[in-house]
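Enquirer: Quick check, what structure comes out for this input:
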Amino acid sequence: MTAEYAVIVKTRTRLEHLIDRFNTRRQGKFYIERAGGNFSDYEAEHDTYYSSLETVQTSLERVIKTKTIERSFLPTYLFSERDIVVVVGQDGLVANTAKYVGGLPIIGVNPDAGRYDGVLLPFHPNNFLKVLEVVAAGRLYSFKDVTMAEAKLNDGQRLIAFNDLFIGAASHVSARYEISQGSVREQHSSSGIIVSTGAGSTGWLSSIINMTAGVTSKFYGGTALAPRRFDWSEDVLVYIVREPFISKTSQASLIAGEITNTNPLIVESHMPTNGVIFSDGIEGDFLKFNAGASAAIGLSAGKARLVMPQIYLQENRRAHFGREKKS
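Expert: Model prediction:
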């Protein structure tokens, strides 16, 4: 199927947020410089971003109809099956976008390679157009499917995560809940639960593993732990309970494990207020999770599809043919 629209997803720069806060650029500059900051860095980042965005928009307009939307409109925007999504921003913008576009192809464009690592942004403003033309024409293209996590509440609400879910209290207090997986069930008082996808395994999950390795090595003479990393498309999630507390009414044996299609995690809130489930580190993207709410944590039925450079397709073909030859 040929594409009809390229939907460009953009974000707001730090400078724009600063102007919103202080009303004018001059007042924002005064605040930053008085605090010892470098306001010119805000300006340089802003100018580079919009120069890249203009390059992307101008290039696309030559080959396909385009629409541009801001990140804040993603939850309400209605995507068509004939759309291609072009994300211009940091890696987090790709993660946030993927939750709302279903299986539409996503082309991640790094607007500032000198500033952003771009793990999810394999393309640049001057080299993305060729692959977009391939995708738009319905021809074979290189892609990577990414497994996402999903929280389903007993009232029907659901929340998808590209990198990770957090389940716990909104404030810095203990989260209280009942957790169960398979035949194991127990009461918890903890700092919350992190559920990570393969794509997110190098983020929040890795920091928890780093902390665990450091504590074990420092006080118990343990060896360093290898980070738990798995392929982005693998049908598995990993969960870890943060700082579980053992008391007369709370246990701590069910504190880490894997979630699969046949082995979900069930969490029942015992928090009268301030219980939340949020995704990908965005606290504004959340579900209320107070007493009476129960959440089934598992794999999302759909996967995100990230368009990759042609070399990725060639490597996959070599691996595929190699397996066939061996078999």
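Enquirer: Please count neighbours and contacts with C-alpha atoms only from this point.
Expert: OK.
Enquirer: Val122 touches Val109, doesn't it?
Expert: Check again: residue 122 is Pro, not Val. Yes. Under the criterion of CA atoms under 8 Å, Pro122 makes contact with Val109 at 6.6 Å.
Enquirer: Tell me which helix or strand comes right after the top helix by length along the chain.
Expert: The helix that spans the most residues within the chain, counting by DSSP state H, is helix 39-61. Per DSSP states H and E, helix 39-61 leads on to strand 65-70 as the next helix or strand towards the C-terminus.
Enquirer: C-terminal to that next one, what's the next element?
Expert: Trace forward from strand 65-70 with DSSP H and E and the next one is strand 83-88.
Enquirer: what does that following strand rub up against?
Expert: Strand 83-88 is contacted by residues 3-11, 53, 93-94, 97, 104-111, 135-136 when judged by CA atoms under 8 Å, 6 or more residues apart in numbering.
Enquirer: run this one through as well so I can compare:
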Amino acid sequence: MLRRRAVVVHRRTELDELLDRHGTRGQAEFFLRSRGRTLDDVQDRHDGLAAARDAVAAALPADWARADVERADLPRFLVAPEDVVVVVGQDGLVANVAKYLHGQPVVGVDPEPGVNAGVLVRHSVTAATALLRGLDGPVPDGAAAPDRAAMLPLDALTTVRADLDDGQHLTALNEVFVGHPSHQSARYTLRCAAGTERQSSSGLIVATGTGATGWWASLAHDRGGRAAPRRDEDRLGWFVREAWPSPATGARLTEGTVEAGDDVEVTVASDGLVVFGDGMEDDRLVARWGQRVTVRRGEEPLRLVRP
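Expert: Below you'll find the predicted structure:
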């Protein structure tokens, strides 16, 4: 059996970003005071997040390898099949990690209870450290060491996948966006189970049940409420944002579902549209005039460890 490795994923804190931007603590403090804030509050959050990461690291089994990865480095980091991914941060950070995984278990750790919704970061720091220490339990004399990481209780959360007709693709946990890079009018032909229509809109959102608490929730609220898929359901939901009816474009097909085995397709009729998942606009695909973008259920779910 290959040696296990824990991949601990985190984001830079606000203090990190302030020091990068302003150079010194004094300049950062002056900037915060001018906006009615204090450096102490920012420092406290920074220290709390650092303490959470330290606690998680200290609880890892002694014979495991460890890698620390910052969110911005995820596109350049290779997660191995035997890795266990530990995300310390917000729910959205788990979603950011999902597109780079292929079945590896994920432990979501909430370093700020009451601040995060806790939909994906389901474990408190205390609960996470207890779980991780349990992966390094005693072995009876003469017995083979069990692979406790392989026995973690998991929920399989549905993902969504977008494929370009040139072979490029991406996967997301919450939703995929197809539209103009500046969110202006995007022109395309939409094909779905209900038919085909030329459209001009501010983009298409295709969401999973997990994403139904995010962008989907806002769109559904504005349209009087729509039933969302469950997080483990194969079905996806989609909305067209601000479809514009004109002599050449329609606004009839603006929402629907993508059932198991089905898809929704966009044929680009603009200079270029972008495709990205879970709000990570920097890690995106570009679809040129005439290209097709097909969105369907992802092939692999996110395997999230239950509390």
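Enquirer: Can you give me the TM-score here?
Expert: Here the superposed chains carry a TM-score of 0.90, computed using TM-score structural alignment, normalised by the length of the second structure; 296 aligned residues with a CA RMSD of 1.9 Å.
Enquirer: about what we covered before: the contacts of strand 83-88 of the first structure in helices, which ones?
Expert: Using DSSP H, 53, 93-94, 97, 135-136 are the members of those that sit in helices.
Enquirer: Do I have it right that Arg11 of the second structure meets Arg71?
Expert: Yes. Counting by CA under 8 Å, Arg71 is a contact partner of Arg11 of the second structure at 5.3 Å.
Enquirer: Find residues that contact each of these two.
Expert: Common contact partners of Arg11 of the second structure and Arg71 (CA under 8 Å, 6+ apart): Leu93.
Enquirer: I'd like to know how far the residue nearest to Val94 of the first structure when sequence neighbours are not counted sits from Asp280 of the first structure.
Expert: Using CA to CA, 6 or more residues apart in numbering and skipping the chain neighbours, the partner closest in space to Val94 of the first structure is Val87 (6.2 Å). Using CA to CA, to the nearest Å, Val87 of the first structure is found at 17 Å from Asp280 of the first structure.
Enquirer: now Gly138 of the first structure
Expert: From Gly138 of the first structure to Asp280 of the first structure the distance is 31 Å (CA to CA).
Enquirer: Repeat that for Gln157 of the first structure.
Expert: Counting by CA to CA, the gap from Gln157 of the first structure to Asp280 of the first structure is 17 Å.
Enquirer: In terms of packing, which of these two has more residues around it?
Expert: Neighbour totals were compared for Gln157 of the first structure and Asp280, and Asp280 leads with 21 against 11 (other CA atoms under 10 Å).
Enquirer: And the more buried one, what's its match in the second structure?
Expert: Alignment note: Asp280 of the first structure maps to Asp278 in the second structure; criterion TM-score structural alignment.
Enquirer: List the contacts of its match.
Expert: Contacts of Asp278 of the second structure (CA under 8 Å, 6+ apart): 92, 95-96, 172-176.
Enquirer: same deal with Ser247 of the first structure?
Expert: So Ser247 of the first structure contacts nothing (CA under 8 Å, 6+ apart).
Enquirer: burial count for the residue nearest to Val94 of the first structure?
Expert: 30.
Enquirer: returning to that earlier point: next, give me the two most distant ones among the ones in helices among the contacts of strand 83-88 of the first structure.
Expert: Based on CA to CA, the longest span within those runs between Leu93 and Ala136 and measures 21.8 Å.
Enquirer: mind listing the helices for the stretch 201-307 of the second structure?
Expert: For the stretch 201-307 of the second structure, the helices defined by DSSP state H, counting those that start in this stretch occupy 215-222.
Enquirer: Strands of the stretch 101-250 of the first structure, start to end?
Expert: For the stretch 101-250 of the first structure, the strands defined by DSSP state E, counting those that start in this stretch occupy 105-109, 143-146, 149-153, 158-161, 164-169, 175-181, 184-190, 193-196, 237-241.
Enquirer: could you redo the ones you listed as CSV and give each row distance to Thr260 of the first structure?
Expert: Output for these, formatted as CSV (distance: least, CA to CA, whole Å):
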stretch, distance to Thr260 of the first structure
strand 105-109, 25
strand 143-146, 15
strand 149-153, 10
strand 158-161, 15
strand 164-169, 15
strand 175-181, 11
strand 184-190, 16
strand 193-196, 12
strand 237-241, 7
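Enquirer: which one of these lies closest to Met271 of the first structure?
Expert: Of these, nearest to Met271 of the first structure by CA to CA is strand 175-181, at 5.7 Å.
Enquirer: and for the closest one, what span of the second structure is it aligned with?
Expert: Taking TM-score structural alignment, strand 175-181 of the first structure hits residues 186-192 over in the second structure.
Enquirer: Mean deviation, that stretch versus the first structure?
Expert: Stretch 186-192 of the second structure differs from its equivalent in the first structure by a mean of 0.8 Å after superposition (mean CA distance after the TM-score superposition for the first structure).
Enquirer: In contact with the most centrally placed residue in the second structure, which residues are there?
Expert: Nearest to the mean C-alpha position of the second structure, counting by CA atoms, centre = their mean, stands Ala95 at 1.7 Å. Residues near Ala95 of the second structure by CA under 8 Å, 6+ apart: 172-174, 278.
Enquirer: In a markdown table: these, plus distance to Trp244 of the second structure.
Expert: As requested, those are arranged in a markdown table below (distance: CA to CA, whole Å):
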| residue | distance to Trp244 of the second structure |
| --- | --- |
| Ala172 | 27 |
| Leu173 | 28 |
| Asn174 | 26 |
| Asp278 | 25 |
